[in-house]
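Whatever this is, show me its structure:
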Amino acid sequence: MTEQITTSSATSAADAVTPSPTDPLWVERNGIRTYTGFSARGARVEIGPAEAGAVFTPGELMKVALAACAGMSSDRAFARRLGDDYKTTIRVEDPKDMAEDRYPVLTEKFEIDLSMLDDEDRAKLLTIAQRSIDKACTVGRTLKAGAQIPNAQFEQPTED
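Here you go, the predicted model:
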């Protein structure tokens, strides 16, 4: 039996190498409203409007980042109890408020099989997982805190 678990919005330093706050991230324009996002570690992602096809919209990237962050943050707790090969899908499907052009609610929904646990063990594991997410999910913590977003800075490119 697969259960759907809803959680609010985390990876400890011991789980993975965390990039420094100054690791370069950037996007480059490909065409009309389409970009490729890059990291200094060689990762890339295609970004654009839904009608551009096989791209993520910026809002989708935010939702994916939140879901992945919650999964990474709770991974150790679930793996310890369910085994390293446990399966989960985490969805963030809340609708966009089209009038305000924003997402008023972002709900992470874990689809995970906990049928092998009794009610007490299940409740304990979910409490531990939620604490892990609340403590370590940078994306969720940032959104909940209402990160400040200063005005964009516009600079003349430097010549190499």
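
drop to CA atoms for contacts and neighbour counts, all remaining ones
OK.

Identify each buried residue in the particular helix or strand that has residue 71 in it, please.
Per DSSP states H and E: residue 71 is located in helix 58-82. Using 16 or more other C-alpha atoms under 10 Å as the test for burial, helix 58-82 gives 62-78, 82.

And this one, please, so the two structures can be compared:
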Amino acid sequence: MTEQTTTPGATPTEDAVTPSPTDPLWVERNGTRTYTGFSARGARVEIGPASAGAVFTPGELLKVALAACAGMSSDRAFARRLGDDYQTTIRVEDPKDMAEDRYPVLTEKFEIDLSALDDEDRAKLLTIAQRSIDKACTVGRTLKAGARIPDAQFNQPEG
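The predicted structure is shown next:
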């Protein structure tokens, strides 16, 4: 998550964004339109078009990131009320707008058993869970804020 800091005397557009510490992330090309994504912690994910088989498309990774972020952000609220062993599946199934080549809506849909709770406790828990997601889900907050994406930088190796 990033924090916004304001430089004294700066206009709102000159406000600095202080990035949080992050581990390096990168992708390496494997073949035609296929890549492997890496983190410095040793995680890896295969990326490519759906026709490449057992890979995630970039759009699928976006949806999975949003679902996982919502789950992680609401986990404590649900575990506190339902127990540490509660089960949930979170789906993001909204369709792509093919004409615009983008996802106009991304809806997190929790499949979770709340039948042990009465209506009042269920409503209270869902409110707390949504507040937790709104406060702590970096992916959702980034998408809702409309993150600025500068043009790609193309660096050539020296030599």
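
helix, strand or coil for residue 90 of the second structure?
Following DSSP: H, G, I helix; E, B strand; the rest coil, residue 90 of the second structure is assigned to strand.

distance of the aligned partner of it in the first structure from residue 62 of the first structure?
Using sequence alignment, the partner of residue 90 of the second structure in the first structure is residue 90. Here residue 90 of the first structure is placed at a distance of 14 Å from residue 62 of the first structure (C-alpha to C-alpha, to the nearest Å).

Next: residue 113 of the first structure.
Per C-alpha to C-alpha, residue 113 of the first structure is found 26 Å from residue 62 of the first structure.

ranges for the helices of the first structure?
58-82, 119-136, 138-145 (DSSP state H).

Just send the ones you listed back as JSON lines, with distance to residue 14 of the first structure too.
JSON lines is the format used below for those (distance: least, C-alpha to C-alpha, whole Å):
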{"stretch": "helix 58-82", "distance to residue 14 of the first structure": "10"}
{"stretch": "helix 119-136", "distance to residue 14 of the first structure": "11"}
{"stretch": "helix 138-145", "distance to residue 14 of the first structure": "15"}
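
Residue 6 of the first structure is nearest to which of those?
helix 119-136 (9.8 Å; C-alpha to C-alpha).

Have a look at how far, on average, that closest one is from the second structure.
When the second structure is superposed, helix 119-136 of the first structure averages 0.2 Å from its matched positions, counting by mean C-alpha distance after the TM-score superposition for the first structure.

That helix to helix 58-82, inter-axis angle?
130 degrees (axes from the mean of the first three to the mean of the last three C-alpha atoms, to 10 degrees).

Figure out how far the helix holding residue 71 of the first structure is from the centre of its chain.
6 Å (C-alpha atoms, centre = their mean, to the nearest Å).

Could you do stretch 54-67 of the first structure as well?
Worked out by C-alpha atoms, centre = their mean, stretch 54-67 of the first structure lies 8 Å from the chain centre.
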